[in-house]
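> Sequence and predicted structure, then a few things I'm wondering about:
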Amino acid sequence: MKTLYDVQKLLKNFNIYVYIGKRLYDIEVMKIELGKLYDNGLLEKDDYLQAELILRREHRLESEKEKERNK
């Protein structure tokens, strides 16, 4: 798992589809859903941590893009 798309595919395996319309919000909701899956024992620790790191990176990158757009 290396990309946001990979995390989306992981969530899709659990019939979780996230589309709010704003990428930053989509990432935040994915983090919430990922946490719920892990807390309920449906995800292995390694998969959870890898997906969480990907979402953190994507959130940071998207936040930086928004800051640039708002200048």
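Thanks, I have the structure now.

> rest of the way, CA atoms for contacts and neighbours
Fine.

> isn't Leu43 right up against Gly35?
No - counting by C-alpha atoms under 8 Å, Leu43 sits too far from Gly35 to count as a contact (9.2 Å).

> list residues touching both of the two?
Common neighbours of Leu43 and Gly35 are not found (criterion: C-alpha atoms under 8 Å, 6 or more residues apart in numbering).

> alright, now check it against this:
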Amino acid sequence: MKTVYDVMQLLKRFGTYIYTKDRIADLELMEDEIKELYKMQMIEAQDFQLALLILRQEKNNLK
């Protein structure tokens, strides 16, 4: 995983599609979904950490 697109593809595997026309809101919703997937042990710790890092970096780039 290297980009936000890759995180979106990870979420898509679990049936989660996020698009609200507000990029920052999208990133926050994706972060919440990633946390829930990890809490339910659907994704591994490495994927969880990498996804959060990518989403937070993108959010900081937009601000």
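Right, received. Where do you want to start? None of the values given here were measured: they were computed from a predicted structure.

> what's the TM-score here?
The TM-score (TM-score structural alignment, normalised by the length of the second structure) is 0.97; 63 aligned residues with a C-alpha RMSD of 0.4 Å.

> what's the helix or strand for the residue nearest in space to the middle of the second structure?
Geometric centre of the second structure, nearest residue: Met30, 3.9 Å, by C-alpha atoms, centre = their mean. Taking DSSP states H and E as the definition, one finds Met30 of the second structure inside helix 23-39.

> Superposed on the first structure, what's the mean shift for that helix?
Aligned to the first structure and superposed, helix 23-39 of the second structure gives a mean residue distance of 0.3 Å (mean C-alpha distance after the TM-score superposition for the first structure).

> Could you pull out the buried residues of that helix?
24, 26-27, 30-31, 33-35, 37-38 (16 or more other C-alpha atoms under 10 Å).

> And stretch 7-21 of the second structure, by the same measure?
Of all the residues in stretch 7-21 of the second structure, those buried under the rule 16+ other C-alpha under 10 Å are 7-8, 10-11, 18.

> So what's the gap between stretch 40-51 of the second structure and the chain middle?
Stretch 40-51 of the second structure sits 10 Å away from the centroid of its parent chain (C-alpha atoms, centre = their mean, to the nearest Å).

> Pull the residues that contact that stretch.
Contacts of stretch 40-51 of the second structure with the rest of the structure, by C-alpha under 8 Å, 6+ apart, involve 1, 7, 31, 34-35, 37-38.

> circling back: go ahead and confirm the residue nearest to the centre of the second structure touches Ile18.
Yes - if you go by C-alpha under 8 Å, Met30 of the second structure and Ile18 touch, sitting 7.1 Å apart.
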